[in-house]
Structures are given as structure tokens and as C-alpha cells.
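Trainee: Turn this into a structure:
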Amino acid sequence: MNLELALRMCEAGLKQAAREGALISVAVVDAGGHLVTFQRMEGAEIAGPVLAPGKAYTSVANRMSTADLHPLTLPGGELYGLAGDRFVCFGGGIPLWADYGEGERVVGGVGVSGGTVAQDVACAEAAASVWRTR
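Mentor: This is a model prediction of the structure:
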């Protein structure tokens, strides 16, 4: 993960948000869950600077999308109680995978917040597609 690629990913997420009619924040983190870049659209919700990086971090830490993680964290779910200070367990976070010859591993994540869950997921997918086609 590098800054140039992360910025292109954010731009793709923002463009998708414009198509969706959403005002979002988007964050890209590295394999350690550390913020590489963050962008917030003018007028986006005030929680975005916390939720977008949180979704990106959560997707890296759990090696799965936060949309897939969400049902596992509900009462009776295998990971019930996981959500807390650092984990944001609803749609909008996607891990980024790379193959280094020894199998795939998570090398970063993208997180989006500000729209509906469906809009956040669509914007995160747009950003992740930049990674996949790099």
C-alpha cells in the first residue's frame, strides 16, 4: 500500500458516492490497520472521521468485510460482543488482499461511512476495485 494508490482509491470511493447521492468519508489503512489516507466530502456526517477508519481497521483485523462480519456480532452470533471502541461491525469496510507467492494475505483495508449501509458498501467496493486492478 502506498499513498498514491490509496489516494486513487479514495477518489474512486468519492466518485461512487456522487453517483449514489451520498456524502461520505473514506479511509485507507495499511496491513497494520494504520491510516494511510482519509478524505471527507463537504457536508458529510461528523462521525465519518471515526467510523470510516474504524471500518477499514476492522476489515483488516478480522480479514473479512464488515458487511459479512456484522451478522456474526449480533446476539447469538459467533462473535457477539466484538464491537467496541475500535471495531466497527457494519457494512462499509473491505480488506485488501495480495498474493506474495505463499498465498494471499491482507495488506490493507478501505472503510466508508456517511451513506446508507448499501451506499457505504458500494463506495468501498469502488475503492477496492482500484486495488484489485492496480
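Trainee: When you work out contacts or count neighbours from here on, use the C-alpha atoms and nothing else.
Mentor: Will do.
Trainee: ok, and for the helix or strand in which Gly111 is found, which residues are buried?
Mentor: For Gly111, the enclosing helix or strand under DSSP states H and E is strand 104-113. By neighbour count, with 16 or more other Cα atoms under 10 Å as the criterion, the buried positions of strand 104-113 are Val106, Val107, Gly108, Gly109, Val110, Gly111, Val112, Ser113.
Trainee: What's the first helix or strand after it?
Mentor: Assigned by DSSP H and E, the successor of strand 104-113 is helix 117-132.
Trainee: Count the neighbours of Glu102 for me.
Mentor: Number of residues near Glu102 (other Cα atoms under 10 Å) recorded here: 6.
Trainee: Tell me which helix or strand it sits in.
Mentor: Applying DSSP H and E, one finds Glu102 in no helix or strand.
Trainee: Same question for Ala27.
Mentor: Going by DSSP H and E, Ala27 is in strand 25-30.
Trainee: who's in contact with the helix or strand following that strand?
Mentor: Toward the C-terminus, strand 25-30 is succeeded by strand 35-40 as the next helix or strand (DSSP H and E). Contacts to strand 35-40, defined as Cα atoms under 8 Å, 6 or more residues apart in numbering, come from residues 2-3, 6-7, 10, 24-30, 48-49, 53.
Trainee: so which of these is the most crowded?
Mentor: That'd be Val28 among the contacts of strand 35-40, by other Cα under 10 Å, with 36 neighbours.
Trainee: Following up with a second sequence; could you model it the same way so I can compare the two?
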Amino acid sequence: MDLELALRMCEAALKQAAREGAVISVAVVDAGGHLVSFQRMEGAGFAGASLAPGKACAAAAHRRPTAELAPTAASGPGEYLSWHDRFVCVGGGIPLWADYGETERVAGGVGVSGGTAEQDVACAEAASSVWRTR
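Mentor: So this is what the prediction gives:
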């Protein structure tokens, strides 16, 4: 995961948000959950600044889209709800996969917050498509 690619991913999410009519924040993290890039559209709510990185971290750590984690998180407290307040398990986070020789591993995650769950997912998917075509 490098900064240039992460910035292009954020830009793709912002363009999708404009098409969707959403005002979002977007974050890209590496495999360790460390923030590589973050962008916030003018007028985006302040909560997205925490939620977008949390979705990216949750997706990378659990190796699943956060929309898949939401039902488990809603069922009660536990590791899916929060880990040092870094995991946000509602739609908008997508893990980023990379080939490492004969295995595929998570190389990071992208998280989007600020729109509806569907808009957040669409924006995260736009960002992850940049990753897949790198």
C-alpha cells in the first residue's frame, strides 16, 4: 500500500459520492490498520472522520466487508463491536486483497462514512476497484 495509490482510491470514492449525492469521509489503511490516506468532503459530518477509518480497520482485521459484520455486531457486545474503539462494523468498509506468492492476504482496507449505508458501500467499492486494477 503506497500513498499515491491510496490517494487515487480516495479520489475514486469522492467521485462516486458526488454521483450518489452523498457527502463523505474516506480512509485507506494498510494491513496493520495504520492510516495511509484520509479525505473529507466539504460539509461532511464530523463523525465520519472517526467512522471511516474504523470501517477500514474492521474490514482489514476481519477480512470481510463491514456490511457482513453488521448483523453480528448488532446481536450484542463483543469483538465485532469495538476493539480499542477502532472497529466500526456497519456498511462501508471493504478489505483489500493482494497476492503474496501462492497465497492471498489482506493488504489493507478502505472505509467510507457520511452517506446512507448503500452510498457508503458504493463509494468504498469504487475505491477498491482502483486497488484491484492497480
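Trainee: Got a TM-score for the pair?
Mentor: Overlay of the two chains. TM-score (TM-score structural alignment, normalised by the length of structure 1): 0.94; 131 aligned residues with a Cα RMSD of 1.0 Å.
Trainee: before we move on, back to that, what's the angle from the strand holding Ala27 of structure 1 to strand 104-113?
Mentor: Using axes from the mean of the first three to the mean of the last three Cα atoms, to 10 degrees, the direction of strand 25-30 of structure 1 lies 160 degrees away from that of strand 104-113.
Trainee: Would you enumerate the residues in contact with the most centrally placed residue in structure 2?
Mentor: The centroid of structure 2 falls nearest to Gly111 when counting by Cα atoms, centre = their mean (1.6 Å). With contacts defined as Cα under 8 Å, 6+ apart, the neighbours of Gly111 of structure 2 are 26-28, 51-57, 59, 92-94, 124.
Trainee: Please identify, among these, the one with the most neighbours.
Mentor: Gly93 (39 neighbours).
Trainee: Which residues are in contact with that residue?
Mentor: Here Gly93 of structure 2 is in contact with 52, 55-59, 65-67, 109-112, 121, 124 (Cα under 8 Å, 6+ apart).
Trainee: can you tell me which two in those are farthest apart?
Mentor: Greatest spacing in these, by Cα to Cα: Cys57 and Val121 (14.9 Å).
Trainee: Name the single longest helix found in structure 2.
Mentor: The residue-count maximum for a helix in structure 2 (DSSP state H) belongs to helix 3-20.
Trainee: so where is that helix in structure 1?
Mentor: Mapped onto structure 1 using TM-score structural alignment, helix 3-20 of structure 2 spans residues 3-20.
Trainee: Check which residues of that stretch are buried.
Mentor: 5-7, 9-17, 20.
Trainee: neighbouring contacts of it?
Mentor: Counting by Cα under 8 Å, 6+ apart, 23-24, 26-28, 36-39, 41, 112, 119, 122-131 sit against stretch 3-20 of structure 1.
Trainee: Try it again at 6 Å.
Mentor: Residues outside stretch 3-20 of structure 1 that contact it (Cα atoms under 6 Å, 6 or more residues apart in numbering): Cys123, Ala124, Ala126, Ala127, Val130.
Trainee: residue contacts, the closest residue to Ser37 of structure 2 other than its chain neighbours?
Mentor: Distances taken as Cα to Cα, 6 or more residues apart in numbering put Val28 closest to Ser37 of structure 2, at 5.2 Å, once the chain neighbours are dropped. Val28 of structure 2 sits next to Val36, Ser37, Gly109, Val110 when contact means Cα under 6 Å, 6+ apart.
Trainee: In space, what's closest to Gly114 of structure 1 - neighbours in sequence excluded?
Mentor: In space, Gly114 of structure 1 is closest to Ile24, 4.3 Å off (Cα to Cα, 6+ apart).
Trainee: Number of residues surrounding Arg132 of structure 2?
Mentor: Arg132 of structure 2, neighbours per other Cα under 10 Å, totals 10.
Trainee: What's the match for it in structure 1?
Mentor: Under TM-score structural alignment, Arg132 of structure 2 pairs with Arg132 in structure 1.
Trainee: measure its match to Gly84 of structure 1 for me?
Mentor: Distance of Arg132 of structure 1 to Gly84 of structure 1, given as Cα to Cα, to the nearest Å: 30 Å.
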